[in-house]
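[1] no sequence for this one, just the structure:
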């Protein structure tokens, strides 16, 4: 079976959509889940695309402030002052944890064994099959790859430790 990896096509926002997003960013650069959902409805786009737009915008915003960054870091070390993200970010509207049924997990694990790095087409197919948004499938695969990496690292450390004890 040949697996092809297709990138998602670039999301292009209209001027009206950008006005809404930029206005919200200026008020709240770290919007919570509820805000992102409302923006997705207002701009008629997926919540995951809104999330990516904010991540990219924050990155660009930081790059513009790069020369001032050292001064900001120095001033942030003053007792009683907090990092701006800590002041803005709250969990008042965080996304609820996604729970998967046994059959959903079985399907996801089987797909992971076949290909731990599925492309957008595969993720969308899986999402449709198990009834969750594609963005949740993408996060599940990221988390599963991370867990696999940690498991392999532990196994390697355990093996090295047992070999040392044998000597």
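    Yes, it's here. Since the structure is predicted, the reported quantities are computational estimates derived from the model, not experimental observations.
[2] rest of the way, CA atoms for contacts and neighbours
    Noted.
[3] name the element the residue most central in space within the chain belongs to?
    Centroid-nearest residue in the chain, with Cα atoms, centre = their mean: residue 139, separated by 6.5 Å. Residue 139 belongs to helix 134-166 when assigned by DSSP states H and E.
[4] So which other helices or strands are in contact with that helix?
    Counting contacts by 3 or more Cα pairs under 8 Å, 6 or more residues apart in numbering; DSSP states H and E, helix 134-166 is packed against helix 120-130.
[5] ok, residues contacting the helix it packs on?
    With Cα atoms under 8 Å, 6 or more residues apart in numbering as the test, helix 120-130 has contacts from 5-8, 104, 107-108, 133-134, 137-138.
[6] Check which residues of it are buried.
    Under the neighbour-count criterion of 16 or more other Cα atoms under 10 Å, helix 120-130 has 120, 122-124, 126-127, 130 buried.
[7] and what of stretch 16-26?
    Neighbour count says stretch 16-26 has 17, 21, 24-25 buried, by 16+ other Cα under 10 Å.
[8] Presented hereafter is structure B, for comparison with structure A:
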């Protein structure tokens, strides 16, 4: 006999966001925009998100996936590669101008995020959305904050053994 989980129990559930499925009309809009510029700026992605009625973060992922798919399909010759590099550099400069501004966090927001990170460095979508409501920060920014924090923690852990070795060497001398 299987037991149902009690609705009062609050166990954190980590689950993936469901796959975004675009309609044919939405895809037409996205493909047309991709053909114009495969590296759109933040404002362009926001406009597309409004036009296709989805989040900017979903548009960003769609463009990343589309670029990856196109790079796999055509392995360019060296002649074409140098001109594409030049085009890419120009697009990169243009995209820097259209970037999203740096997110500034208040001390209370940081305190909440750090406390949540110490409890679980890999929060699921539900928990990130709860944090978004609590802090007033968009869920996509919270997801990036956690990614950056985990990366920072890995870097710190890599440095620690070096610091310990240095201390042991100094003690031996």
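    Yes, it's here. The shown structure was predicted, so the numbers you read here are calculated from the model rather than taken from an experiment.
[9] Overlay the chains and give the TM-score.
    After superposition, the two chains reach a TM-score of 0.89 (TM-score structural alignment, normalised by the length of structure 1), with 161 aligned residues with a Cα RMSD of 1.8 Å.
[10] Just name the closest of the buried residues of helix 120-130 of structure 1 to residue 100 of structure 1, please.
    Checking those against residue 100 of structure 1 by Cα to Cα gives residue 130 as the nearest, at 9.1 Å.
[11] Quick check: the aligned residue for the closest one in structure 2?
    Alignment note (TM-score structural alignment): residue 130 of structure 1 maps to residue 135 of structure 2.
[12] ok, which stretches of structure 1 are helices?
    Using DSSP state H, the helices found in structure 1 span residues 15-27, 33-43, 47-64, 69-76, 84-88, 102-114, 120-130, 134-166.
[13] What's the local residue count around residue 172 of structure 2?
    Counted with other Cα atoms under 10 Å, the neighbours of residue 172 of structure 2 add up to 7.
[14] State the distance from it to residue 163 of structure 2.
    14 Å (Cα to Cα, to the nearest Å).
[15] Check residue 101 of structure 2 too.
    From residue 101 of structure 2 to residue 163 of structure 2 the distance is 35 Å (Cα to Cα).
[16] Who has more neighbours out of these two?
    residue 163 (11 against 8).
[17] counterpart of the more buried one in structure 1?
    Match for residue 163 of structure 2 (TM-score structural alignment): residue 158.
[18] ok, now residue 34 of structure 2?
    In structure 1, residue 34 of structure 2 lands on residue 25 (TM-score structural alignment).
[19] Return the residues in contact with the closest residue to that match other than its chain neighbours.
    Distances taken as Cα to Cα, 6 or more residues apart in numbering put residue 54 closest to residue 25 of structure 1, at 7.3 Å, once the chain neighbours are dropped. Going by Cα under 8 Å, 6+ apart, residue 54 of structure 1 touches 25, 29-30.
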